[in-house]
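A.B. asks: everything below, folded, please.
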Amino acid sequence: MSDACTSEPARAIKAIDKHSVHQICSGQVVLTLATAVKELVENSVDAGATNIDVRLKECGADLVEVSDNGKGVEEANFEGLTLKHHTSKLRDFSDLIHVETFGFRGEALSSLCALSNLSVVTCHESSHVGTKLVFDHKGHLVQQSPNPRQQGTTVSLQQLFYTCPFDTRSFSAILRRSMPK
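C.D. replies: Okay, the predicted model is just below:
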């Protein structure tokens, strides 16, 4: 055994704070730009969209935006939309047998909140005007305002992965190199 191992005092084992756990786990749900886009497109399909537009700015390093013409989000669901483990698909474990959608765990939007600046503009089929929703990194709704929009939803991720502890310039360069010419 080396002196370095024996001279350091034992460190106490204790729980990681919940915010750090959420950030760590979010990086395991959404690993890549492709995963982020896949999750958003699956949400659009689950919402009944027949038209889905994906827009990237700076190869996704600055902005990822997915817009659809699905049902939109009802106002009663605004608060829980991006909270961890909040979903309209399950109430308990036994409901898994009846899942017929892509998304059902309530992980994707919550994780994307932790990894980027996430906002949503949505207009539910029963609404006359759309609503812009802005969420913090914990998935809490921090701003809500009227916003013109046809029926459907647009999810915008600004600076995806900027909360991760690595050099974002390197990430941007990797994204650019990985894009087809």
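
A.B. asks: alpha carbons only for contacts and neighbour counts from here, please
C.D. replies: Will do.

A.B. asks: for the residue nearest to Cys25 when sequence neighbours are not counted, give its distance to Cys5.
C.D. replies: Distances taken as C-alpha to C-alpha, 6 or more residues apart in numbering place Ser111 nearest to Cys25, at 7.7 Å, with adjacent residues excluded. Counting by C-alpha to C-alpha, to the nearest Å, the gap from Ser111 to Cys5 is 37 Å.

A.B. asks: more crowded one of those two?
C.D. replies: Ser111 (26 against 9; other C-alpha atoms under 10 Å).

A.B. asks: wait, the more buried one sits on Ser26?
C.D. replies: Yes - contact criterion C-alpha atoms under 8 Å: Ser111 and Ser26 qualify, at 4.3 Å.

A.B. asks: I have a second one here; can you model it like the first so I can compare?
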Amino acid sequence: MDATLRNQEINAVFAAPWAYPGLPTRLATSCCLGFEERHHLVWSSWTIFNGGQQVYARRIEWPRMMGTDSQTGEFSRTFASESMIDRALADALIAEAMAAASLEPPTDADACAIDGAEKSLRFWHEGAPKSLNWQSSPGGSALDAWFARAAEFLDKRLPESSAQAYYNIRLDEMPSKAGSDPRQP
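C.D. replies: Predicted coordinates for the structure are as follows:
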């Protein structure tokens, strides 16, 4: 599989977190909040789903430098996990995200996207997404601070990160230079 085809497959996985193979299928309309970071070593996304009486958090990761699978010869794959979380805490995360992004709650007609790069935030209301993409700022912004808190909050409620276990490093300790590989001494 060439790199372009692999990237198309990976982008499709991240674009539809509700349909991740091996995890319970969720309705696209049950998405409440999604946020993503495309780090040069690991792409990670977190999604909060409204499951009626329950709320679920799902994390999808792609360790980009993993290489090929020694058993199948296929390029690196994604990993995902899901856990039930408290509704009040999920509602607070969503409200904090909207405040940090200076967004009004999405309406049925909202469907916009703003070009950006390494981080993204998406809200859904009855299936209509509202998106914001941005570069991290050197001094940090309210949105960057919220992103770090929210990722840490959800990671504490999900099984250990497979990508972090692979690299044997926490994501916040990963080098920021493209092309660096923490597996190399």
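
A.B. asks: need the TM-score from the superposition.
C.D. replies: With the length set by TM-score structural alignment, normalised by the length of the first structure, the two chains reach a TM-score of 0.23; 78 aligned residues with a C-alpha RMSD of 5.8 Å.

A.B. asks: circling back to that earlier point, quick check: the residue nearest to Cys25 of the first structure is in a helix.
C.D. replies: Yes - according to DSSP: H, G, I helix; E, B strand; the rest coil, the state of Ser111 of the first structure is that of a helix.

A.B. asks: that one and Ala173 of the first structure: what is the separation?
C.D. replies: 23 Å.

A.B. asks: swap in Ser7 of the first structure?
C.D. replies: From Ser7 of the first structure to Ala173 of the first structure the distance is 42 Å (C-alpha to C-alpha).

A.B. asks: the more surrounded of the two?
C.D. replies: Ala173 (13 against 8).

A.B. asks: assumed that one was part of a helix.
C.D. replies: Yes - counting by three-state DSSP, Ala173 of the first structure is found in a helix.

A.B. asks: remind me which helix or strand Asp144 of the second structure belongs to.
C.D. replies: For Asp144 of the second structure, the element it lies in under DSSP states H and E is helix 142-155.

A.B. asks: quick check: buried residues in that helix?
C.D. replies: 143-144, 146-147, 150-151, 154-155 (16 or more other C-alpha atoms under 10 Å).

A.B. asks: next structured bit after that helix?
C.D. replies: helix 162-167.

A.B. asks: and that following helix, what does it pack onto?
C.D. replies: Contact analysis of helix 162-167 of the second structure by 3 or more C-alpha pairs under 8 Å, 6 or more residues apart in numbering; DSSP states H and E lists strand 54-63 as its packing neighbours.

A.B. asks: the helix or strand that comes right after the strand it packs on relative to helix 142-155, how many degrees between them?
C.D. replies: Downstream of strand 54-63 of the second structure, the first helix or strand assigned by DSSP H and E is strand 79-85. Using axes from the mean of the first three to the mean of the last three C-alpha atoms, to 10 degrees, the direction of strand 79-85 of the second structure lies 90 degrees away from that of helix 142-155.
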